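Undergrad: Okay, predicted coordinates and the sequence, questions at the end:
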Amino acid sequence: MPSILHAISTPNGEQLSFQPTIELPPSPPHSPPKHHFVHPGLLSLPTTQQRVNPTMWLPAWHAVHDAMTTWKEHDHDIIHIDDASTPAFITNILDPWFQYNSLPRQQKVNENEWNEFVEFNEKYADLIVNRYRSHHDIIWVHDYHLILLPSMLRRKLPQATIGFTIYACCPNLDKLEGYGRALQRSMSAADLIGVQSELDMPVLSAASATAAATPITTTSTATTLLTPTVHLKTPSFAAQERSRDIRRLFKGKRIVLCQDTEPAGVLKTVAAMEHYLSTHNKENTIFIHICTRASIPRPLDSIPDLVRQINQLYGTPESVPIHFYHQDMDTDEYDALLLAADAALIMGMHPHASIAAQTYIARQQQSLSNTTPSLIVSHGSPLQGQHITADQSSPSALAAALESALDSDKQQPQQQHAVSKQQKPKFLETLSKKRQQQQKLTAKLNPTQVGEACRNARRRLFLFDYDGTLSPIVANPDDAKPTRALLRYLQALCNDPRNVVWIVSGRDQATLDSWISSTVHGIGLSAEHGSFMKLPGESSWVDMLAQADMSWKSRALAIFESYTARTPGTVVEQKKSSITWHYRNAHDADLALKQCEACFEELQKIPGGGVDIMRGKMNLEVRSLLVNKGNVVQRIQQSVGADFVLCAGDDRTDEDMFRALEDEPAYCVLIGPQDKETDAKYCAETSEQFVSCVGQLANVSSTHSAL
């Protein structure tokens, strides 16, 4: 049964601010995993009384929660490291950039901090590799703390389906001197990227262009991912009592809870409140304006003085209209404000704004009120449901939205809000569909990605078919000789001591000796689909079928010869382990196809079994079941133990190799169209394209050999 692996990373305790408790779902079973979620450590929370920062960490947790409660037919395995301290690269560089959209002062990265960050991600990669079962699994990496994980996993698990989501604003990574490109390349190694809104699309499009064309999904229409249902426990008795105290304190007044998540918006909200007070009944409205330091860490020195002036203008000795707080809050205090408010004005495009808005709606639905929550959010907010949107840059428009919220919505009976609906996370659903589509449509090989994986590997194994892979298919097989460039590439690969290179072909021994080993030294050869093998550096061949019963060959040969006589232009090719009937050059192509079907039916009647009958590219082949390319590459990998494998082929015999390497760290490449059925994860449309990729890998090896 497939798995979802979730990778999750938890912040340090000092990063937590006003923290509503969340209700944890039951622990996942310890059966073989199905979907793997990766987020740094939320499952280190041992009880439902533990708290999580809603402004930074609830989005990832809610996504995991929704997945676990709606994808019940899957196993869920949450990958976390309990005792992992947050690397300095995250706190000094990534947090300010992603969370606050603020370019850090320390733009030039300290190399030690970067290395610590790499090691932090590698720990997660090792855990996931150990728990990963098969290509049916899905890996979901949550948030930018683990931004290096997609590329690490792609190197170790080339055929894995990997999703990566960012629950924050996406900065321009090009501005990060030295390491920005590495972050972009890593994101592009994922099969699917989830972002907060369409505003983040240009940034991630640039990231994709850095490496491969990676599909990017936006949650502007999929709110169950980055603006998921909030899973809050019932507010505490203390919070409910405190909310009643607030209502008594401001008896007879309408309470508006205002919250800004971006520094530039604070002054605009204050201006809107002043405009509202100047044009409406100022004695009936109280604004409680909060800016948490988790959202806005910068000082807001000018705001308190401005609020004081407005209060002097519109307040009375008994009451002031605006209460401004730039601080973090206790959970109960925050819950009390959410419960007591008649309306909420929550501004900003930061993910914090969506979370705060949904938390307000959830708390209002848990209150005793039977009226619809009145909520105002910024234009362009990804939040869905019944709420008012307003342009924060226009004080008059914002004031009009406040008037509408206070004067009408509170008189309406409470309606079911979109936030209360629980759906399957759209991101996971899209990723799951993509995995199914990938099984039908093979991804194009990305030479940059393969080159990076090769560069970082300790031990490499190259397994190449010949015809149709290293050389194009031609009408006359004798014309498929290797080019000088190909021979040069193969020799460069063999010269690197970290590499082991094999040609695994259907060709006979004499041809491979003449075309390959006479020029390229140190290469391994497998002839006739594994019937004969010559180890790298050896001069003699080993007959793998010396003791095998090959009595079936005489019957197969007789059948092929009879069809050759009846089909002009066709020929029979005999090898140690197989016999092949070629009809590529048949005089009558239609007749040849009909004869091929008839011949196939007759071959199936060969007594004794022990043979495999295969339709190839304009040929029909009968071969021994005792050897095939899959057995060959399996034996080679067992002896080499490579952590990077590149295996390429173009026809059905090569599918045996792809299946044999299914659970290995292998880039299996089909040479052919994307829509051709294959067990390979990647494809290159032509042999020329693939040989070009081999040339790039040869340059990687040449650089290493020269050091």
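TA: Here it is on my side, so go on.
Undergrad: alpha carbons only for contacts and neighbour counts from here, please
TA: OK.
Undergrad: mind listing what's buried in stretch 695-707?
TA: Residues 695-698, 700-702 are the ones in stretch 695-707 that count as buried (16 or more other C-alpha atoms under 10 Å).
Undergrad: Mind checking which of those land in strands?
TA: Among the buried residues of stretch 695-707, none falls in strands (DSSP state E).
Undergrad: Which single one of those residues is nearest to Gln491?
TA: The closest of the buried residues of stretch 695-707 to Gln491 turns out to be Ala698 (C-alpha to C-alpha; 8.4 Å).
Undergrad: what sits against the closest one?
TA: The neighbourhood of Ala698, defined by C-alpha atoms under 8 Å, 6 or more residues apart in numbering, consists of 489-490, 492-493.
Undergrad: wait, Gln634 sits on Asp656?
TA: No: Gln634 is beyond contact range of Asp656, at 9.9 Å (criterion: C-alpha atoms under 8 Å).
Undergrad: Can you give me the buried ones in the helix or strand hosting Leu493?
TA: Taking DSSP states H and E as the criterion, Leu493 maps to helix 484-495. Within helix 484-495, the residues scored as buried using 16+ other C-alpha under 10 Å are 486-487, 489-495.
Undergrad: cool, stretch 263-276 as well?
TA: For stretch 263-276, by 16+ other C-alpha under 10 Å, it's 263, 265-276.
Undergrad: what's the closest non-adjacent residue to Ser151?
TA: Closest residue in space to Ser151, ignoring its immediate chain neighbours: Ser186 at 4.4 Å, by C-alpha to C-alpha, 6 or more residues apart in numbering.
Undergrad: swap in Val571?
TA: Per C-alpha to C-alpha, 6+ apart, closest to Val571 is His582, 5.4 Å.
Undergrad: State the distance from the nearest residue to Phe427 once chain neighbours are set aside to Ser186.
TA: Counting by C-alpha to C-alpha, 6+ apart, Leu225 is the residue found nearest to Phe427 once chain neighbours are left out, at 6.1 Å. Separation of Leu225 from Ser186 (C-alpha to C-alpha, to the nearest Å) stands at 21 Å.
Undergrad: putting a second one here so we can go through both:
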Amino acid sequence: MSRVVIVSNRLPVTVERVEDGVRVVPSVGGLATGLRRPHEQGGGPWVGWPGDLGGLEPEQVARVEARLSDLRLVPVHLTQEEVQRYYQDYSNGLLWPVFHSFLGEVPLEMGGAAEYERVNARFADAVAATARPGDVIWIHDYQLLRLPALLRERLPDARIGFFLHIPFPSSDVFRVLPNREALLEGMLGADLIGFHTASYMRHFSSSVLRVLGAWTDVDRIRWRGREVRIGVFPMGVDAADFAGTAHTAEVEEEFRGLRQDGTHLLVGIDRLDYTKGIPRRLLAYERLLREHPELRGKVRLVQVAVPSRTEVGAYQQFREQVDGLVGRIHGAFATPTWSPIHYLSRGLSRPQVVALYRAADVMLVTPIRDGMNLVAKEFVAVRGDGDGVLVLSEFTGAAAELAEAVQVNPYDAEGTAAAILRALEMPEDERRTRMAGLRRRVTRYDVHWWARTFLDRLRAPAAATPPHGLEVSARPAVEGARARLRAAPHATLLLDYDGTLVPFAPTPELARPDRELRDLLRELARHPGYSVHLVTGRQRDTVDRWFGDLGIGLHAEHGYWSKLPGTAWQLAASVSTAWREPARAILEEFAARTPGSLVEEKSAGFAWHYRTADPDFGAAQAHDLMLHLSTVLSNAPVEILPGALVVEVRPQGVDKGKVVARAAAASPEGSLLAAFGDDRTDEDMFAALPPGAISIHVGPAPSRATLRLAGVPESRAFLRGLL
């Protein structure tokens, strides 16, 4: 296999001065950890800056160089002026705030562009000198945006990948950069460009279109005779390593100390950076204590703020702001026996961090902008106990994946305070349901999956480029339908669930029936004039658990299973299962490369949900998924159906239309049938209704139904009006 050459601004080591000289030790952090295995297994060098060696004696520098060589690390030495201009002024002073959409932090004088170009060229020379034919070169992050194109000039046939670890801003924001064309052209020197989220990828594509006028598609860009692939690769954490650390002796000792006072523990761990939202988090906490005095003495916030870029004036001012807010909260609420906040302005050891993750009742990850935020995933990885609540900013890249978190707008202090209160009062079963969903994704799509997936895509040859109703019913019509049902000697109600009786939730397990709905269905079932049948794509066990005690007919997985009141579940049809494994493999592949999507496996078939995926990217992936499934399963006895942000694969002959006849047969002769639904699968039910029946579509999608209601509240109101 080809070697992997990794390139980043910093090498994954730190040079430390000790009594007997110097030593080279591994660095900690997401990038260093995430790329350690590809470096170890890939066999190639890692190129980067080793840090400032200016204060070392010549023989110490030689020892460092020898150690770096042993570790297959290739240093690019920078002068103090280059560090200041390329790294501090341009990369951190200009690119960082622009890419995070903080235009108020952009300096009046945008200097350092020449040094940025020069240092990127130095990196290109270093990589070209060490690379071999057939190597795969993987470049990382915003400090090296120009490097792919500069390297392409030196190595025209090289396979080059680039990954951006921070957000890519909207095209309107990106265009404030004076050398915007050069930065985009630099990135387009790569064969594959990766982003954490579909939103960042879409912003990049839009900027390329608007700034360079290049042809763009969902996942590729044509530029100067080349096709550059772009993709979404959400970075994970080493979940197994964090889980293994969680119960070491060091962590246990720290953990016991944290849980001694019996208060509910809120935890925030951040770099001291204006993107992390610490002041707004503190304002939300202050509001919580002010509006809910019953929490005083019962809750405590541990806020860790690791100093960062202390030499930059803006960061010094930011620290003063945070210090002032911490003091204000202490002054307003502290008592001789209780401190509302424990503020640490320093780094912690890994055991201390992991102990905080374990001890936290609520983890607060509320940046106002963040490319991914691995702290959220580290917290989830540590929580093998299945408990704890993650409060997560919707402006993090992680929010695209971690749908079960309590997501907040960090600019809304009132809303954030309410979310913290909700997290503190959340029932245990909901906490565990949410954490189980979070852990499934974090443990499966870890940092090793991220690196492996990107490199596999980079090594793979580029795929061939593909070739290029009814309005809401007026009130009289609705009232007329309801009057017909009430006047009929008997009526049979066929009710879809998701999108018809309950609103959609980020993940299927969160769309549980509330007490109001259960009471409504129970009352309808007890009414002598109605028979009620729930017709849903949900799994049999879920349907039985939620509705089995209501005395209604249950039809799960689009009618594959049916159960009339007082009877056992009956299998509607015997179907072939030979197609399931290839279908599962395809669906899992699409779930892996579409953040926010998931595969639901049923006894009859599968559902690929993309409700929490980026809307545009999810829709494009759904289209591609259906084409792929149609090709692979062309000879299989299955149907592939689009739904409301879902693609379903089910056996032929299994559909909701078959339920109509079963429900009618179980009802008194001449019963008036009425069907309610919201998506494509319900159209089978509408089509199977006899003449004179009532069909009601809920929501805006096209439908053959004769009536349309605006949404779930209107659907429930209609049913309530039948009583």
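TA: It's in. Keep in mind it's a predicted model, so treat the numbers as computed, not measured.
Undergrad: Can you pull the TM-score for these?
TA: Taking TM-score structural alignment, normalised by the length of structure 1 as the basis, the two superposed chains have a TM-score of 0.48; 392 aligned residues with a C-alpha RMSD of 4.1 Å.
Undergrad: Overlap of the contact sets of Gln634 and Asp656 of structure 1?
TA: Common neighbours of Gln634 of structure 1 and Asp656 (C-alpha under 8 Å, 6+ apart) do not exist.
Undergrad: Who are the packing partners of the helix or strand encompassing Val129 of structure 1?
TA: Using DSSP H and E, Val129 of structure 1 maps to helix 111-131. Here helix 111-131 of structure 1 touches strand 75-79, helix 88-89, helix 149-156, going by 3 or more C-alpha pairs under 8 Å, 6 or more residues apart in numbering; DSSP states H and E.
Undergrad: Go again with 7 Å.
TA: Contacts defined by 3 or more C-alpha pairs under 7 Å, 6 or more residues apart in numbering; DSSP states H and E place helix 111-131 of structure 1 against helix 88-89, helix 149-156.
Undergrad: Helix or strand next in line after whichever strand or helix holds Ala397 of structure 1, which one?
TA: Secondary structure from DSSP H and E places Ala397 of structure 1 in helix 395-407. Note on helix 395-407 of structure 1: by DSSP H and E, the next helix or strand toward the C-terminus is helix 426-440.
Undergrad: Any buried residues in the helix holding Val129 of structure 1, and which?
TA: Neighbour-count burial for helix 111-131 of structure 1, counted by 16+ other C-alpha under 10 Å, picks out 113-114, 116-118, 120-122, 124-125, 128, 131.
Undergrad: again, but for stretch 240-247 of structure 1
TA: Those would be 240, 242-244, 246-247, for stretch 240-247 of structure 1 by 16+ other C-alpha under 10 Å.
Undergrad: coming back round to it: how close does the residue nearest to Phe427 of structure 1 sit to Val203 of structure 1?
TA: As judged by C-alpha to C-alpha, Leu225 of structure 1 and Val203 of structure 1 stand 19 Å apart.
Undergrad: Counting neighbours, go ahead and name the busier of these two.
TA: Legend: neighbour count by other C-alpha atoms under 10 Å for Leu225 of structure 1 and Val203, higher for Leu225 (29 against 17).
Undergrad: Can you name every helix or strand that whatever helix or strand that one lives in contacts?
TA: In this structure, Leu225 of structure 1 sits in helix 223-226 according to DSSP H and E. Counting contacts by 3+ C-alpha pairs under 7 Å, 6+ apart, helix 223-226 of structure 1 packs against helix 426-440.
Undergrad: any idea which helix or strand comes after the helix it packs on?
TA: From helix 426-440 of structure 1, the next helix or strand downstream (DSSP H and E) is strand 443-444.
Undergrad: Quick one: list the elements packing against that following strand.
TA: Packed next to strand 443-444 of structure 1, using 3+ C-alpha pairs under 7 Å, 6+ apart, are strand 682-684.
Undergrad: can you tell me which residues contact Ala314 of structure 2?
TA: Neighbour list for Ala314 of structure 2: empty [criterion: C-alpha atoms under 7 Å, 6 or more residues apart in numbering].
Undergrad: Now distance to Ala399 of structure 1 and mean neighbour count too, for the helices and strands packed on helix 111-131 of structure 1, in TSV please.
TA: Shown next, in TSV, are these (distance: least, C-alpha to C-alpha, whole Å; neighbours: other C-alpha atoms under 10 Å):
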stretch	distance to Ala399 of structure 1	mean neighbour count
helix 88-89	42	18
helix 149-156	46	26
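Undergrad: Which parts of the stretch 301-450 of structure 2 are strands?
TA: In the stretch 301-450 of structure 2, the segments counted as strands under DSSP state E, counting those that start in this stretch are 341-344, 362-365, 389-393, 406-408.
Undergrad: And the stretch 601-723 of structure 2, by the same measure?
TA: Under DSSP E, counting those that start in this stretch, the stretch 601-723 of structure 2 gives strands at 606-609, 638-643, 646-651, 672-677, 694-698, 707-709.
Undergrad: Of these, which is nearest Arg358 of structure 2?
TA: When the strands of the stretch 601-723 of structure 2 are compared by C-alpha to C-alpha, strand 606-609 sits nearest Arg358 of structure 2, at 30.8 Å.
Undergrad: Just name whatever secondary elements that closest one is in contact with.
TA: Judged by 3+ C-alpha pairs under 7 Å, 6+ apart, strand 606-609 of structure 2 is in contact with strand 598-601, strand 646-651.
Undergrad: just to revisit the earlier point, give the next helix or strand downstream of the helix holding Leu225 of structure 1.
TA: Per DSSP H and E, helix 223-226 of structure 1 leads on to helix 237-249 as the next helix or strand towards the C-terminus.
Undergrad: Against which helices or strands is that following helix packed?
TA: helix 331-340.
Undergrad: buried stuff in the helix or strand just after the helix it packs on?
TA: Downstream of helix 331-340 of structure 1, the next assigned helix or strand under DSSP H and E is strand 343-347. Residues 343-347 are the ones in strand 343-347 of structure 1 that count as buried (16+ other C-alpha under 10 Å).
Undergrad: Between helix 331-340 and strand 343-347 of structure 1, find me the angle.
TA: In terms of direction (axes from the mean of the first three to the mean of the last three C-alpha atoms, to 10 degrees), strand 343-347 of structure 1 departs from helix 331-340 by 120 degrees.
Undergrad: Contacts for strand 343-347 of structure 1 next, please.
TA: Contacts of strand 343-347 of structure 1 with the rest of the structure, by C-alpha under 7 Å, 6+ apart, involve 255-261, 353, 357, 373-378, 405-406.
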